[in-house]
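# only the shape, not the letters, is given here:
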């Protein structure tokens, strides 16, 4: 019998380490012959900590939201008395979230121990690399990736085979292959989960890529803010070397030597851009440079370099094992295969999902994500992170593919989906994302450095009730200039959250500017709190809870709020049991 505890970052944050310790103590104290092991995140972050118990006959039972205090009950009933504890088991609806998915990049996440290479090998690991190196030429490998139609999953969606082929055809003995694991989008954690849950899929994908383009060295550029991912990746690289999958004469090929090292980055968002990432690798400040020459011709230390992200590489072994046609059979004509998305924000079932390209936003958010929290009304979804845009409710049936998402004014990005409900202020949301890109700008381009600052100042004024006639037009003009005058993708996409919200929620901006109202009731300077006399019974609870004494009145008599004293903290509305507090 085996007990498997999900110990990705989300599981650990929910208390999985304490649960693991309690299982360990219970097994020892009861002298049970049970194997206790770990795995990564299976994607259902909202149900963590997750514990799987695999019986001797192979039947798996999944327990969710497990706390240390219920471990004894689970062990006593399930393991000793052989009775499942229905109260803590995953329900059918949540199980269907996994069953509905088509998992390729996440195929092993939550199923294997990422710190034990033999479990990856048992799942067919490194067979694809062996096939490529022993049975295929580099050109045949690239052709298989071309047949698959794999496009880069880091955001731009550039054809993977084309980049590999360009690096292969570039002159020179020394070439590099780089994995961009510098996942900087707020609300995105796809690459982190693969690194924590299945690092060998990345390593194997890089081995295949290195063979295809003639590179002898691979570098994983990963955020230093991903400590668990780095630890598990180091373990995986060490184990792969010990097995002979990395190093010299891989699979007895006298001509193919390949190894991988890790570079921890400082977490600069701009280093998601290829040339800025290369500058950082070389020890310079992460700043983009003009292209051409492209990295495939002149990259790391001036040598031909190919850069793909974690999810892209994780797809490669599956494609080599199952054939490019099998991958191309999924998705749409121009967007093949599957895509991993991180569902965050005002959604019931947040976490990771992997679905075929072409599925609609509605299916992802409502069928898989369970809809909106607290039965609120769906308002928009932010796609593409701070460089993306907001897609409104009327476009919920948009297919999720590169072209369709681009047509909405958003971008696919690396796969972040931040879901918003009716309580989200779209002006404030645009301000939040623009503040992020303004801080992350490297400052090289004047339009990006100064333009984003000016746009942020305007948005801040609007949210504070100081908006004026002409602000909307000025935002649109600045946004267009920044997109046109910026060198790299950060500046070219920085205005997207503002321009997309102006496109779909213009009336919300107008309400802020002309009526001095925030329809979502989030911008404090535009709010006023009043007590409805016909509902107030004079219980005095609101007055007692008001931190500044802005509420007065006699017992059993309607109370009054002094708006000059009111700091708009909302405490009165929270404590009122009679819905007597009105917010305008």
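Yes, it's here. No experiment lies behind these values; they were computed from the predicted model shown.
# contacts, neighbours, all on C-alpha from now
OK.
# my read: residue 442 touches residue 273, true?
No - the pair residue 442 / residue 273 is not scored as a contact, 11.3 Å apart, by CA atoms under 8 Å.
# now what about stretch 162-180, what contacts it?
Applying CA atoms under 8 Å, 6 or more residues apart in numbering, the contact partners of stretch 162-180 are 142, 146, 206, 209-210, 212-222, 272, 296-297, 300, 303-310, 313.
# try 6 Å this time
Stretch 162-180 is contacted from outside by 213, 215, 217-221, 296-297, 303-309, using CA atoms under 6 Å, 6 or more residues apart in numbering.
# show me what counts as buried in it.
For stretch 162-180, the neighbour count (16 or more other CA atoms under 10 Å) marks 162-168, 170, 175-180 as buried.
# residue ranges for the strands of the stretch 351-500 of the chain, please.
351-356, 378-383, 389-392, 416-421 (DSSP state E, counting those that start in this stretch).
# got it, and the stretch 51-200 of the chain?
If DSSP E, counting those that start in this stretch is used as the criterion, the strands of the stretch 51-200 of the chain fall at 51-54, 60-63, 176-181.
# dump those into JSON lines; add distance to residue 484 as well.
Listed next are the strands of the stretch 51-200 of the chain as JSON lines, based on distance: least, CA to CA, whole Å:
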{"stretch": "strand 51-54", "distance to residue 484": "51"}
{"stretch": "strand 60-63", "distance to residue 484": "52"}
{"stretch": "strand 176-181", "distance to residue 484": "26"}
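# residue 292: how many residues sit nearby?
When neighbours are counted by other CA atoms under 10 Å, residue 292 registers 9.
# tell me the SS of it?
coil (DSSP: H, G, I helix; E, B strand; the rest coil).
# turn the strands of the stretch 351-500 of the chain into a markdown table, including mean neighbour count.
Listed next are the strands of the stretch 351-500 of the chain as a markdown table, based on neighbours: other CA atoms under 10 Å:
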| stretch | mean neighbour count |
| --- | --- |
| strand 351-356 | 24 |
| strand 378-383 | 24 |
| strand 389-392 | 27 |
| strand 416-421 | 25 |
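# dump these into a markdown table; add distance to residue 450 as well.
Formatted as a markdown table, the strands of the stretch 351-500 of the chain follow (distance: least, CA to CA, whole Å):
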| stretch | distance to residue 450 |
| --- | --- |
| strand 351-356 | 36 |
| strand 378-383 | 24 |
| strand 389-392 | 21 |
| strand 416-421 | 27 |
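# closest one to residue 503 among those strands?
strand 389-392 (9.4 Å; CA to CA).
# packing partners for the closest one?
If you count contacts as 3 or more CA pairs under 6 Å, 6 or more residues apart in numbering; DSSP states H and E, strand 389-392 packs onto strand 378-383, helix 496-504.
# ok so residue 264 is a helix residue?
No - secondary structure of residue 264 (three-state DSSP): strand, not part of a helix.
# put this next to the previous one:
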């Protein structure tokens, strides 16, 4: 795997006018839409299937296959919903994409809606990022004025209405069915599946829910073809994606590269772990994925390789922690987040995360026992695969993996009567020294 970056979605982020319609068009923007509306919708679906594009929101489900699940005999209208409720700790790719290049997403929405024969699309944005919401709404207004949204787009006879919807700050609304409930005006809580959104989603109608990066990748595939996309990445994880490096790294930021690149290669480009320190542990896909250590530096960052190594690629949010970081403290902060953000619908998640916070606090403060490690693993066993949605599985992941790799560090907290680390030296949630 080459360490060459592939600036495609981020190629124009250094332009001062990258977020405007004029700036986007100056670099070829909306050319893919002009091409798409001359094609048959089913041909576009087949093109995305052939590209091997997999969902960039975490699960990695094939995008074209998801589009193909929409029932052909359902008389209800079809909907496209873009999941822009980016709230996972460490995940920070969709928000800068929408801020720097909102028209890339809007063009992707128009092409995707045309492909699935839908005339109404929603972009559900995390409510806290007001600056992004304003920019996205301005870009949508520009597209309407230019005839790129609305009635008879580019004289093709294709109509599309796009609504930018602001969420209310609930992490659980990143789960697709909770997002749909929120869009309908209900409290955001996961639905029982089946039926899946493709059959009965928004307003009980066939619905496609895709991540921002997934949809924003569609115009480049239409422009350049499936073979171009599959020439990057690996056989089963094709294409490119953002790798978001944060934490104890010299140059944190977005690195757009082919899937299959390794953390060692990314760190080489990012200047390595901060000066004078060494890598201790890291997350391959945000805080809800099992942690890795320095022994995984050369694991290819694609869906299959990361899974085979015992974690998940997720959103490619690579949080880097050096040897000054207390793993018990870091995991405790993550679980406190999940306990706070649990919707409370199911007992395993509601109770399990609450009690894990109590146990982890005891351990960090030197008031726990070695038996508390078994208690944590027992709680995780009752969470994993038993919660109503993936939040429970995500919360269990860092706990189980941290005990697997750093059991002695947990025991040290017990034997020494408190945390042996100087937290002032860690700056664990910072981006440097």
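Structure's in. What do you need? Computed from a predicted model, the values in this text were never measured in an experiment.
# follow-up on the earlier one: would you list the buried entries among the contacts of stretch 162-180 of the first structure?
By neighbour count, with 16+ other CA under 10 Å, these hold 213, 215, 217-221, 296-297, 303-309 as buried.
# out of these, which are inside helices?
Counting by DSSP state H, the part of these found in helices is residue 213.
# any idea how far the counterpart of residue 171 of the first structure in the second structure is from residue 254 of the second structure?
Mapped onto the second structure by TM-score structural alignment, residue 171 of the first structure lines up with residue 74. Distance of residue 74 of the second structure to residue 254 of the second structure, given as CA to CA, to the nearest Å: 41 Å.
# and if you look at residue 373 of the second structure?
For residue 373 of the second structure, the distance to residue 254 of the second structure (CA to CA) stands at 36 Å.
# go on, residue 155 of the second structure?
37 Å.
# OK, contacts around the spatially most central residue of the first structure?
By CA atoms, centre = their mean, the first structure has its centre lying nearest to residue 188, at 1.8 Å. Going by CA under 6 Å, 6+ apart, residue 188 of the first structure touches 342, 416.
# map residue 408 of the second structure onto the first structure.
Aligned against the first structure by TM-score structural alignment, residue 408 of the second structure finds its counterpart in residue 507.
# and residue 293 of the second structure, what is it in contact with?
Residue 293 of the second structure neighbours (CA under 6 Å, 6+ apart): 280, 281.
# and the gap between it and residue 278 of the second structure?
As for residue 293 of the second structure, its distance to residue 278 of the second structure is 11 Å (criterion: CA to CA).
# quick one on the thing from earlier: the residue nearest to the centre of the first structure maps to what in the second structure?
By TM-score structural alignment, residue 188 of the first structure lines up with residue 91 in the second structure.
# distance of that match from residue 367 of the second structure?
In terms of CA to CA, residue 91 of the second structure sits 33 Å off from residue 367 of the second structure.
# what do you get for residue 57 of the second structure?
Distance from residue 57 of the second structure to residue 367 of the second structure, by CA to CA: 39 Å.
# the more surrounded of those two?
residue 57 (22 against 16).
# tell me where the stretch 201-350 of the second structure has helices.
Counting by DSSP state H, counting those that start in this stretch, one finds helices in the stretch 201-350 of the second structure at the ranges 212-216, 218-224, 226-230, 263-269, 303-308, 327-341, 347-364.
# what range in the first structure does the last one sit on?
Translated: helix 347-364 of the second structure. Using TM-score structural alignment, helix 347-364 of the second structure pairs with 446-463 in the first structure.
# how far does that stretch sit from its chain's centre?
26 Å (CA atoms, centre = their mean, to the nearest Å).
# repeat that for stretch 116-123 of the second structure.
The answer for stretch 116-123 of the second structure is 21 Å, by CA atoms, centre = their mean.
# so it corresponds to what in the first structure?
Residue span in the first structure matched to stretch 116-123 of the second structure, by TM-score structural alignment: 213-220.
# which bit of the first structure covers the longest strand that the second structure contains?
In the second structure, ranked by residue count with DSSP state E as the criterion, the top strand is strand 240-247. Aligned by TM-score structural alignment, strand 240-247 of the second structure falls on residues 338-345 of the first structure.
# ok so, going back, of all the helices of the stretch 201-350 of the second structure, which one comes closest to residue 398 of the second structure?
Nearest to residue 398 of the second structure, of all the helices of the stretch 201-350 of the second structure, is helix 327-341, at 6.4 Å by CA to CA.
# contacts for that closest one, please.
Contacts for helix 327-341 of the second structure (CA under 6 Å, 6+ apart): 171, 353, 354, 357, 360.
# residue 420 of the second structure: which of the residues you listed is nearest?
Distances from residue 420 of the second structure to the contacts of helix 327-341 of the second structure, taken by CA to CA, are shortest for residue 360, at 14.8 Å.
# next, count neighbours for the nearest residue to that closest one once chain neighbours are set aside.
Nearest residue to residue 360 of the second structure, sequence neighbours excluded (CA to CA, 6 or more residues apart in numbering): residue 332, at 5.7 Å. Neighbours of residue 332 of the second structure under the rule other CA under 10 Å: 22.
# what's the match for residue 332 of the second structure in the first structure?
In the first structure, residue 332 of the second structure lands on residue 431 (TM-score structural alignment).
# and residue 490 of the first structure, what's its match in the second structure?
Matched to the second structure by TM-score structural alignment, residue 490 of the first structure sits across from residue 391.
# quick revisit: packed most tightly, which of the helices of the stretch 201-350 of the second structure would that be?
Among these, ranked by average contacts under mean count of other CA atoms under 10 Å, first place goes to helix 212-216 (a mean of 26).
# how much does that one stray from the first structure?
Compared with the first structure after fitting, helix 212-216 of the second structure deviates on average by 0.9 Å (mean CA distance after the TM-score superposition for the first structure).
# that helix packs against which elements?
helix 102-115.
# my guess is residue 49 of the second structure contacts residue 62. True?
No - counting by CA atoms under 6 Å, residue 49 of the second structure stays clear of residue 62, with 7.3 Å between them.
# hmm, back to that, quick one: the match of residue 188 of the first structure and residue 77 of the second structure, what's the gap?
33 Å.
# and what of residue 4 of the second structure?
43 Å.
# buried ones in stretch 4-23 of the second structure?
5, 6, 7, 9, 10, 12, 13, 18, 19, 20, 21, 23.
# please report the distance of the equivalent of the third one over in the first structure from residue 339 of the first structure.
It refers to residue 7 of the second structure. The equivalent of residue 7 of the second structure in the first structure is residue 103 (alignment by TM-score structural alignment). Distance, residue 103 of the first structure to residue 339 of the first structure, using CA to CA: 9 Å.
# which neighbours do these two have in common?
What both residue 103 of the first structure and residue 339 touch, as defined by CA under 6 Å, 6+ apart, is the set residue 354.
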